[in-house]
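Undergrad: Mind folding the following:
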Amino acid sequence: MTSSPEKSAAKSADPVDSLVLHATDNHVSWITLNRPEALNAITPDQRERLIQHLSHASCDPGVRAVVITATGRGFCAGADLRGGPPTGGPQAGGPQAGEQVAGEQVAGERVAGEQVAGEQVAGERVAGDVARMIRLGAQRLIGAVLDCEKPVIAAVNGTAAGLGAHLALACDLVLAADSAKFIEVFVRRGLVPDGGGAYLLPRLIGPQRTKELMFFGDALTAADAARLGLVNRVVPADDLEKTARDWAERLATGPTRALALTKQLVNASLDTDRTTAFAAEAAAQEINMTTTDANEGVAAFTERRTPHYRGR
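TA: Got it, this is the predicted structure:
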């Protein structure tokens, strides 16, 4: 997928900026994975840049919606740690020497340069390394999507495998090209799903369907993903960018703080009891009623006009 925001993205001396393109257009932050030759498998540096963009989107009042997409024929083939630890070193907050990739493979072809679990990148693995790597790596990325204070749309242009599938499914809305596929690839390598998959999927499609996908690791077409409820809408590949833009710009004209609070309530609802959920709902409405947009929405209703939200 090649979008106009990519073309307008500012050039930077940081090579990671060419691998994770970013531009803001009409209050929409476009984040584009740009390693098409590797089916957009994510390196540690790319992961950190994704987290950074999502964090900035949360605190930037000029951003009111986010789209995550990719170039080429793949959305994201999963984790590719061939580049080693983040260039920021131990202070970068990500996994360090000894990281290993979950052996992602798409359509029978291994991503160039990747390493299979069990092959060490550097040093000797000790107890706790893998758990730390997952916690500080893939889980941080998925958490950044779930915790982003702006609505996040995944525009899935091709295959989303392993962590790539979970990156898409963590988004608030998922659009998929009709050629896209979703693959819980971990079982093919004898691995446990990571990147929040065992948390996300049961909440989206229930435990039985989740186990079917994770036990067999079969590719799921975009149409089947929509049928199961993993995808909001499937569109022709040529219409994916336009549809994502239409949805994102519609969200960007909405009551931004109300959407953020709504996202928090829905995401938390399956992890709590009714009493706690009702209390959270009441508190969220109390907070929301202090915003300019809430006052505008009520005023527009009583005055029988279309509201004009400012994201405040």
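
Undergrad: From here on, just use CA atoms for contacts and neighbour counts.
TA: Fine.

Undergrad: gap between the most centrally placed residue in the chain and residue 51?
TA: With the centre of the chain defined as its mean C-alpha position, the nearest residue by CA atoms, centre = their mean is residue 167, 3.7 Å away. Here the criterion is CA to CA, to the nearest Å. By it, residue 167 lies 11 Å from residue 51.

Undergrad: Could you also give me the structure for this second sequence? I'd like to compare it with the first:
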Amino acid sequence: MSTVLVESQNNISYIYLNRAERYNAINKEMLEELLRVVETVEKNEDSIVILAGKGKAFSAGGDVGMMKDFADSAFFDGIMKTIERIVLKLYMMPKIVISALQGSAAGLGLSLALTADYVIAQRESKLGVLFMGIGLAPDGGGHFLLKERLGIHQAKQFIWGMKQVDASQAKEMGLVDIITDKQVMEEATEVGNKLLATPLTAALKTKEMYHSTQKETLRYYLEEEAKTQWKLRNTDDHQEGVQAFLEKRKPKFIGK
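TA: Next up is the predicted model:
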């Protein structure tokens, strides 16, 4: 079964994360499939891209099981390079990108969602960075994307807080653009159709001007995040965070 699905309807490309039974936790296979899909969608004729998750969540973040293999430097480097390519392509996509969130959008899942031009969330959604809960720092461009939406001071505190916020709080903070009581895909499609009735070529020139000036800054953050995760993977706190997660208990961090 494919871990990423894609379809095209009425000038809108729909990309679905498809590990519903794992709340769309992102593993190596999903990352590789997502990169292939994003590369394909980038070149098609559609003007709108909607990024969503199948099942009850957008994405619970990186699959903790995958992190047990991070001791292998080749495996780790491959994962981080794939993440970098996906994030840069989504951020620089020459189309309007909409993230459609239901349930949880956490960790790497939240980073992917924030690459979008519009973030739409069902009222019951929960958004959180949560990397520090397993002794890691954000990746997937999370530092850059949070800074862009929240500013540095609030971004730091949100990262450090290790908490999820509901859609209303997220909108007040600036993480979410639209809250809906409808099914999120219905709302996202309506927004996409409204955008298709606007001068999109002009809109995309505005996006290009803003994003092209930030591309190298985003790349810097992605590269620094990869270096940071490589260092943090051996800390006592990361090992404790992963073990506590697997054992479904509260971690006991020691700051090392």
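
Undergrad: quick one on the thing from earlier: who's in contact with the equivalent of the residue nearest to the centre of structure 1 over in structure 2?
TA: Under the alignment by TM-score structural alignment, residue 167 of structure 1 pairs with residue 112 in structure 2. Counting by CA atoms under 8 Å, 6 or more residues apart in numbering, residue 112 of structure 2 touches 87, 140.

Undergrad: Would you double-check that residue 112 of structure 2 falls in a helix?
TA: Yes: the assignment for residue 112 of structure 2 (DSSP: H, G, I helix; E, B strand; the rest coil) places it in a helix.

Undergrad: circling back to that earlier point, can you pull the residues that touch both of residue 167 and residue 51 of structure 1?
TA: With CA under 8 Å, 6+ apart, residue 167 of structure 1 and residue 51 have common neighbours 141, 145.

Undergrad: How is the counterpart of residue 152 of structure 1 in structure 2 assigned, secondary-structure-wise?
TA: Mapped onto structure 2 by TM-score structural alignment, residue 152 of structure 1 lines up with residue 97. Following three-state DSSP, the label given to residue 97 of structure 2 is strand.

Undergrad: Run through the residues that contact residue 97 of structure 2.
TA: Residue 97 of structure 2 makes contacts with 48-51, 90, 115-118, as judged by CA under 8 Å, 6+ apart.

Undergrad: Looking at those residues, which are in helices?
TA: Judged by DSSP state H, the contacts of residue 97 of structure 2 include residue 90 as members of helices.

Undergrad: List only buried entries from the contacts of residue 97 of structure 2.
TA: 48-51, 90, 115-118 (16 or more other CA atoms under 10 Å).

Undergrad: how about stretch 292-307 of structure 1, aligned to which bit of structure 2?
TA: Per the alignment by TM-score structural alignment, stretch 292-307 of structure 1 matches no residues in structure 2.

Undergrad: what do you get for stretch 33-40 of structure 1?
TA: In the comparison with structure 2, stretch 33-40 of structure 1 aligns to the range 17-24 (TM-score structural alignment).

Undergrad: Need the distance between the two termini of the matching stretch.
TA: Stretch 17-24 of structure 2 has an end-to-end distance of 6 Å (criterion: CA to CA).

Undergrad: all strands of structure 1, in order?
TA: 20-25, 28-33, 65-70, 74-76, 105-106, 109-110, 152-156, 159-161, 173-177, 181-183, 219-221, 233-235 (DSSP state E).

Undergrad: Excluding covalently adjacent residues, which one is nearest to residue 238 of structure 2?
TA: The shortest distance from residue 238 of structure 2 to any non-neighbouring residue, by CA to CA, 6 or more residues apart in numbering, is to residue 135 (4.0 Å).

Undergrad: do residue 159 of structure 2 as well
TA: Spatial nearest neighbour of residue 159 of structure 2, excluding adjacent residues (CA to CA, 6+ apart): residue 129 at 5.8 Å.

Undergrad: same question, residue 72 of structure 1
TA: residue 36 (4.8 Å).

Undergrad: which ones are touching the one you found?
TA: Contact partners of residue 36 of structure 1, counting by CA under 8 Å, 6+ apart, are 70-74.

Undergrad: and those, which two are the farthest apart?
TA: Pairwise distances across these (CA to CA) peak at 8.5 Å, for the pair 70 and 73.

Undergrad: Give the residue from the two that has the larger number of neighbours.
TA: Looking at residue 70 of structure 1 and residue 73 with other CA atoms under 10 Å, you find the greater number of neighbours at residue 70, namely 30 against 18.

Undergrad: Give me the aligned partner of the more buried one over in structure 2.
TA: Applying TM-score structural alignment, one finds that residue 70 of structure 1 aligns to residue 53 in structure 2.

Undergrad: Just give me the neighbour total for the residue in structure 1 that residue 156 of structure 2 lines up against.
TA: By TM-score structural alignment, residue 156 of structure 2 lines up with residue 211 in structure 1. Residues within reach of residue 211 of structure 1, counting by other CA under 10 Å, total 14.

Undergrad: Ok, residue 182 of structure 2 next?
TA: By other CA under 10 Å, 12 other residues sit near residue 182 of structure 2.

Undergrad: wait, doesn't it sit right on residue 122?
TA: Yes: if you go by CA atoms under 8 Å, residue 182 of structure 2 and residue 122 touch, sitting 7.2 Å apart.

Undergrad: shared neighbours of these two, which are they?
TA: Taking CA under 8 Å, 6+ apart as the contact rule, residue 182 of structure 2 and residue 122 touch no residue in common.

Undergrad: Packing partners of the lengthiest helix in structure 2?
TA: Using DSSP H, we find that the single longest helix of structure 2 is helix 200-232. Helices and strands touching helix 200-232 of structure 2, by 3 or more CA pairs under 8 Å, 6 or more residues apart in numbering; DSSP states H and E, are helix 73-91, helix 142-150.

Undergrad: Format those helices as TSV; extra columns: distance to residue 168 of structure 2.
TA: Shown next, in TSV, are these (distance: least, CA to CA, whole Å):
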stretch	distance to residue 168 of structure 2
helix 73-91	25
helix 142-150	15
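
Undergrad: about what we covered before: any idea how far the residue nearest to residue 159 of structure 2 lies from residue 243 of structure 2?
TA: 19 Å.

Undergrad: Among those two, which residue is more densely surrounded?
TA: residue 129 (29 against 16).

Undergrad: what sits against the aligned residue in structure 1 for the more buried one?
TA: Aligned counterpart of residue 129 of structure 2 in structure 1: residue 184 (TM-score structural alignment). By CA under 8 Å, 6+ apart, the contact set of residue 184 of structure 1 is 161-162, 165, 193, 213-214, 217-219.
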